[in-house]
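Undergrad: Predicted model, plus sequence, below.
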Amino acid sequence: MKDNRFVKGRLKSTVYSVKGAYKLITSEHSIMVQFFIAIAITIAGFYFEISATEWMLQTFAIGLVLAIEGANTAVEKICDFIHPDFHEKIGFIKDIASGAVCFAALAAMVVGIIIYYPKVALLF
């Protein structure tokens, strides 16, 4: 008899992942903003008919920002749970997690500029 627990476990994990992504998008303002930007940039990709390589870079950049933003949110929630009052070390941890988001967002902006600046410049 075949062991189906592995497959069932993976399916269960996928359900939890989708549930977590939904919670992020519907409850966290920073993720809402990033998700809106991702949708706008995706629409721009169709409008400007970007290449397959540009789609890959854009998709990776969007995924990177959303993933790091989600990890930052998780770190902040854990910190707030462990120590709800202000604490210098907790603030330091939260700042570092936020800094990771900054790096991802800056990298995504560079990708966006490289892809879209030449296309937008042709419009003017």
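TA: That came in fine, so what should we check first? Numbering: from 1, shown residues only.
Undergrad: switch to C-alpha atoms for all contacts and neighbour counts from now on
TA: Noted.
Undergrad: could you say what helices and strands the longest helix seen in the chain packs with?
TA: If you go by DSSP state H, the chain has its longest helix at helix 88-121. Using 3 or more Cα pairs under 8 Å, 6 or more residues apart in numbering; DSSP states H and E, the elements in contact with helix 88-121 are helix 52-82.
Undergrad: and the angle from the helix it packs on to helix 88-121?
TA: Relative orientation of helix 52-82 versus helix 88-121 (axes from the mean of the first three to the mean of the last three Cα atoms, to 10 degrees): 160 degrees.
Undergrad: Against which helices or strands is helix 52-82 packed?
TA: Going by 3+ Cα pairs under 8 Å, 6+ apart, helix 52-82 lies up against helix 29-47, helix 88-121.
Undergrad: Adding distance to residue 19 and mean neighbour count as columns, could you present those in TSV?
TA: Shown next, in TSV, are the helices and strands packed on helix 52-82 (distance: least, Cα to Cα, whole Å; neighbours: other Cα atoms under 10 Å):
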stretch	distance to residue 19	mean neighbour count
helix 29-47	14	14
helix 88-121	22	15
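Undergrad: mind checking which of these is nearest residue 74?
TA: helix 88-121 (9.5 Å; Cα to Cα).
Undergrad: Spatially central residue in the protein, please.
TA: Nearest residue to the geometric centre of the chain (Cα atoms, centre = their mean): residue 66, 0.3 Å.
Undergrad: One more to weigh against that first structure:
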Amino acid sequence: MPEANGPLPPYAPPSASQRSLLRRRAASFGHAFRGVGMALRSELHLQLHAVATAVVLGAGFYFGLSLVEWALVSLAVASVWAAELFNTAIETLTNLASPGYHPLAGKAKDVAAAAVLLAALGALAVGGLVFGPKIWALLPR
């Protein structure tokens, strides 16, 4: 290891195992983006969340949100997307494992849907707290 103020070591290209690791990491991102794309094409609720996300981003730029407000809105949006994607994955696996009706399969689907509902309600609360006062200020009195 070089000293704090000493010269930098010469550049060494990544080894074959490091390149392989990087390729696998890059491929995992590709798989994740493909999963989002598949879910967007097949899930109406996710398409609605995509429209809502676009509206929220537009409103955020219009109102000039602060860094903290952007952070809150971003976390709210990401939580809804994550919950919806988990719900889609759970529903897909449940349909694979139990093509016919089974009470436990129904319970799994209902609980996954409840997670999306809670995330959406939380995002609605954040949206109301962040955007509510800004919209209220625009209303004529």
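TA: The structure has been received and is ready for your questions. The shown structure was predicted, so the numbers you read here are calculated from the model rather than taken from an experiment.
Undergrad: ok, the residue nearest to the centre of structure 1 touching residue 32?
TA: No. Counting by Cα atoms under 8 Å, residue 32 is not a contact partner of residue 66 of structure 1; they are 9.7 Å apart.
Undergrad: what residues are shared contacts of those two?
TA: Shared contacts of residue 66 of structure 1 and residue 32 (Cα atoms under 8 Å, 6 or more residues apart in numbering): none.
Undergrad: The longest helix of structure 1 vs structure 2, average offset?
TA: Here the mean offset of helix 88-121 of structure 1 against structure 2 after fitting is 0.6 Å, by mean Cα distance after the TM-score superposition for structure 1.
Undergrad: corresponding residues in structure 2 for that helix?
TA: Mapping helix 88-121 of structure 1 onto structure 2 (TM-score structural alignment) gives residues 103-136.
Undergrad: quick one on the thing from earlier: would you mind finding the match for the residue nearest to the centre of structure 1 in structure 2?
TA: Counting by TM-score structural alignment, the partner of residue 66 of structure 1 is residue 81.
Undergrad: List the contacts of that match.
TA: Contacts of residue 81 of structure 2 by Cα under 8 Å, 6+ apart are 46, 49.
Undergrad: and the helices and strands packed on helix 52-82 of structure 1 as JSON lines, adding distance to residue 76 of structure 1?
TA: Output for these, formatted as JSON lines (distance: least, Cα to Cα, whole Å):
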{"stretch": "helix 29-47", "distance to residue 76 of structure 1": "12"}
{"stretch": "helix 88-121", "distance to residue 76 of structure 1": "6"}
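Undergrad: if we can go back for a sec, how far does the match of helix 88-121 of structure 1 sit from the chain's center?
TA: Centre-to-centre, stretch 103-136 of structure 2 and its host chain are 14 Å apart (Cα atoms, centre = their mean, to the nearest Å).
Undergrad: Stretch 102-115 of structure 2 too?
TA: 21 Å.
Undergrad: Then stretch 41-51 of structure 2?
TA: For stretch 41-51 of structure 2, the distance to the chain centre is 13 Å (Cα atoms, centre = their mean).
Undergrad: quick check: it aligns to which part of structure 1?
TA: So stretch 41-51 of structure 2 is aligned with residues 26-36, judged by TM-score structural alignment.
Undergrad: Ok, stretch 23-31 of structure 2 next?
TA: Mapped onto structure 1 using TM-score structural alignment, stretch 23-31 of structure 2 spans residues 8-16.
Undergrad: my read: residue 64 of structure 1 touches residue 104, true?
TA: Yes. In this structure, residue 64 of structure 1 is within contact of residue 104 by Cα under 8 Å, at 6.5 Å.
Undergrad: List the contacts of the strand or helix carrying residue 14 of structure 1.
TA: According to DSSP states H and E, residue 14 of structure 1 maps onto helix 5-27. Helix 5-27 of structure 1 is contacted from outside by 31, 32, 35, 70, using Cα under 8 Å, 6+ apart.
Undergrad: Thank you, goodbye.
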